[in-house]
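Enquirer: what follows is a predicted protein model with its sequence.
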Amino acid sequence: MHILYVSNLCSDEKFKEIFNNSSIKPQQQAQKFHSLLSKGLINQVESVYVMSSLPINRSTDNNVSLSGCKEIKNSTTYHYLKGIKYPVLKHLSIFIRGISNSFIWCFQNRKRDRLVICDVLNLTVSISAFLASKIFGVRSIAIVTDIPDYMQNYTLLKKNGIRSLFSNLYKRLCNYFMYRYDSYIILTEQMNNVVNPNRKPFVVIEGMVDLDMKDVPNILDNKYSEKIVIYAGALYEKYGVKKLIEAFLKLKMDDARLWLFGSGEMEDEIRSYEQLDNRVRYFGVVPNEDIVKKQLKATLLVNPRPSNEEFTKYSFPSKNMEYMVSGTPILTTPLQGMPKEYYDYVYLIEDESVEGLTQTLIDILSKPKEELHEKGLKTKEFVLEVKNNVVQATKVLKKLS
């Protein structure tokens, strides 16, 4: 089996280069998801050829190479389509080069068992590969990690004028092509009714964890002396971040700390909370590997995303998987898209009011540190056994190839 994997994925080294040279940081969640899946696939197939539009923007320093170069890392070939930083020209040039390279790959592998896997949200490059797959009769799989119609509703920010026009065009094109793939990789069962109305083959993988984390220990003696509660992700009120902070402020524990990582509309507000209570600390956007190191030493990892929001049917936060494999216990709401099998391995926020969340934090942070540590280790064992990236990649190939 030979796979053309289409997204904005790049090698770990290239992503680090882009991250360090950008004032507006690229999304680390998408990079991690596609990196884990591609690394899981390479263990099962003869070759993985990644065709990527690099996650660059006009804030990216000119030191980052934008030329159409290739890298080979761990038996995976990365082909970065040459891009231009200016939006319209960028998409046009990537589409043209994507069509050309997709045709070449399909032709060169015409006598082999082939599969095209596309991140449908990376619209420009996925359309080019999708069209090539139809012309050459290659099976196509859509990776759908979010519902296009919901993506613009997560924040309070409104798009007006030309930006609104392009946003609506993006959603229409996403939906048009999304319905036409041969099969689907989705995050929740509920997503299937939306993205797969023609009832084609699909597989649900809520996410995946890095199998290599089995060699990264979570040691009780290495924990911070204070009770560190961490939230790492998008800083939007709609994600429950404000409610988490307000609940924490009501917590009467001098040795408790709330650390927040990420970016979003609440950044300035969070800085004001820092001035109000010195137990709250905002770190901004930092490399994922640094966040993981802090998660290993923390007391509790929290995802306060409200479970009553409609969009939670169609998402399984990647942060939950990252939290779980760290070996530090996780506190989360009972998200509609989260299977019941996870309930035994997480602490649940059953009362999602500010007062209820405060009481939940009190209950958990008052537990013996040994009990919390044991909970986290059992959670890590669970996800490493049944949700690691090799297991999930095998599941994809068995059901869809």
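Expert: Arrived safely.
Enquirer: switch to C-alpha atoms for all contacts and neighbour counts from now on
Expert: Will do.
Enquirer: list the contacts for the residue lying closest to Glu265 once chain neighbours are set aside?
Expert: Spatial nearest neighbour of Glu265, chain neighbours left out: Tyr236 (5.7 Å); criterion: C-alpha to C-alpha, 6 or more residues apart in numbering. Contacts for Tyr236 (C-alpha atoms under 8 Å, 6 or more residues apart in numbering) come out as 154-155, 242, 264-266.
Enquirer: filter these down to the buried ones.
Expert: Neighbour counting with 16 or more other C-alpha atoms under 10 Å marks 155, 242, 266 as buried within the contacts of Tyr236.
Enquirer: what about Leu54, neighbour count?
Expert: Leu54 is flanked by 22 other residues according to other C-alpha atoms under 10 Å.
Enquirer: again, but for Val216
Expert: Val216: 12 neighbours (other C-alpha under 10 Å).
Enquirer: putting a second one here so we can go through both:
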Amino acid sequence: MEIIILSKSLKQLNVDLVNTSSQVFEIEFARSLSQYAKVSIISLQANIKEVNKDISLYPIENEKKMKYCIKKAIEKNGLFIDRERIMLLFGYDYFILNNLSWVCKQKEAYLISYTFDTHKAALEHKNRIRRFLIDTYFQLGIKKLNSIGGIILFNEEAYKSLHLSIPYLISKVGINNSEISPVVYKRNENKCFNIVYAGSLERYNGIDEMISAIKLLPLKNIFLNIYGDGTLKNEVIRKSADDPRIHYRGIIPRGELDIVIENADLLLNLRDTKHLVSKFAFPSKLIQYLSSGIPVLSTSVLKDSTFNNVAFVIDELSSEKISDMIFYIVENPDEQQKRSMLAKDYIRKNFLWDNVIKDVYDFLRKISQSS
């Protein structure tokens, strides 16, 4: 089988140089899938061809003439030689779906969407007219989904909310065994307690609540370091100025963030589980966190009773709940160490790419052989 993935964001294939969890996911997903098939990525952001391990990255010359440029890239680089051909995109952008549908028809390939986000999250801060126009555009994309070969999602609820009738697979984010840290967490009692949040600065990620939680704590030896970007960036900067324990650190590459995580005492993975985003998204950042061996405080984003034993889980996104749990964690270093060790075993049993990607490959193979 031969698979071509269209990316809207990848500039290169070095996972240490990217700065979003979705870009990390795209690279690791492609690399894992390359165990079973020939995988190439055509990117709207790449400038030069790159080969990294078992996957290749190709730029396209003109995004406005996307379908012709993709077809040219396929023919120029000798792609889609295998009889079983899959074209995969992320999401349901109407323009991209139309262009890729044309390419797939020309090249006798099946088009698959991997959808792990909803456009509605980006509408929350738009005015009414822009919300209507953007929503109308993406509704066309959702309607177009029912004409493609299949879709991969993270949650059953997402499939229902999109009102689809095409084949689907419920999957999850994975990690390589080599990325699970061998280091056993141990609190250094002589230093400050270092809390880290890294991710999108959006309300559904509990940004307001985590900042307010720190302000509620009477402890002076704790620090909250916030990394990322989003609509709440300026608000985070403003609120952090009121408390010397809170610091906004901006955006840094994945490789630098790994070092930050290694030196943390607690990682925050917060999400409003009632928000529409939770129907689509999978907490990929959480998998990275649990693999690091650093203790994690999280809302109940995984419906798994074991998860409550490997992370410090709160059942409600509120400043009081976060504050109370942080205080408990600070007072119980032995519990931190125990849960960090259990977390790594939990990841090995449930989230290794070797296991996750086999189901994805089988799903794609079934669709490619459906004619």
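Expert: Thanks, I have it. The structure presented is a predicted model; accordingly, all values stated were derived computationally and were not measured.
Enquirer: can you calculate the TM-score here?
Expert: Overlay of the two chains. TM-score (TM-score structural alignment, normalised by the length of structure 2): 0.86; 363 aligned residues with a C-alpha RMSD of 2.9 Å.
Enquirer: in helices only, show me the contacts of Tyr236 of structure 1.
Expert: Lys242 (DSSP state H).
Enquirer: aligned partner of Lys358 of structure 2 in structure 1?
Expert: When structure 1 is aligned by TM-score structural alignment, Lys358 of structure 2 is paired with Thr394.
Enquirer: centre of the chain versus the host helix or strand of its match, how much separation?
Expert: For Thr394 of structure 1, the host element (DSSP states H and E) is helix 389-400. Relative to its chain's centre, helix 389-400 of structure 1 lies at 18 Å (C-alpha atoms, centre = their mean, to the nearest Å).
Enquirer: mean per-residue distance, that helix versus structure 2.
Expert: When structure 2 is overlaid, helix 389-400 of structure 1 sits 1.9 Å from its aligned residues on average, using mean C-alpha distance after the TM-score superposition for structure 1.
Enquirer: got the contact list for that helix?
Expert: 36-41, 43-44, 141, 183, 185, 201-203, 205, 208-211.
Enquirer: one more time with 7 Å, if that's ok
Expert: 36-37, 40-41, 183, 201-203, 205, 208-211 (C-alpha atoms under 7 Å, 6 or more residues apart in numbering).
Enquirer: and these as CSV, adding distance to Phe283 of structure 1 and secondary structure?
Expert: CSV is the format used below for the contacts of helix 389-400 of structure 1 (distance: C-alpha to C-alpha, whole Å; DSSP: H, G, I helix; E, B strand; the rest coil):
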residue, distance to Phe283 of structure 1, secondary structure
Leu36, 25, helix
Leu37, 28, helix
Gly40, 31, helix
Leu41, 34, helix
Ser183, 40, strand
Pro201, 42, coil
Phe202, 39, strand
Val203, 36, strand
Ile205, 31, coil
Met208, 26, coil
Val209, 24, strand
Asp210, 24, coil
Leu211, 27, helix
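Enquirer: just among those, which is most surrounded?
Expert: Result: Val209 is most packed of the contacts of helix 389-400 of structure 1 (other C-alpha under 10 Å), 30 neighbours.
Enquirer: trace that residue over to structure 2, please.
Expert: That one, Val209 of structure 1, aligns with Ile175 by TM-score structural alignment.
Enquirer: ok now stretch 374-388 of structure 1, how far from the chain's centre?
Expert: For stretch 374-388 of structure 1, the distance to the chain centre is 19 Å (C-alpha atoms, centre = their mean).
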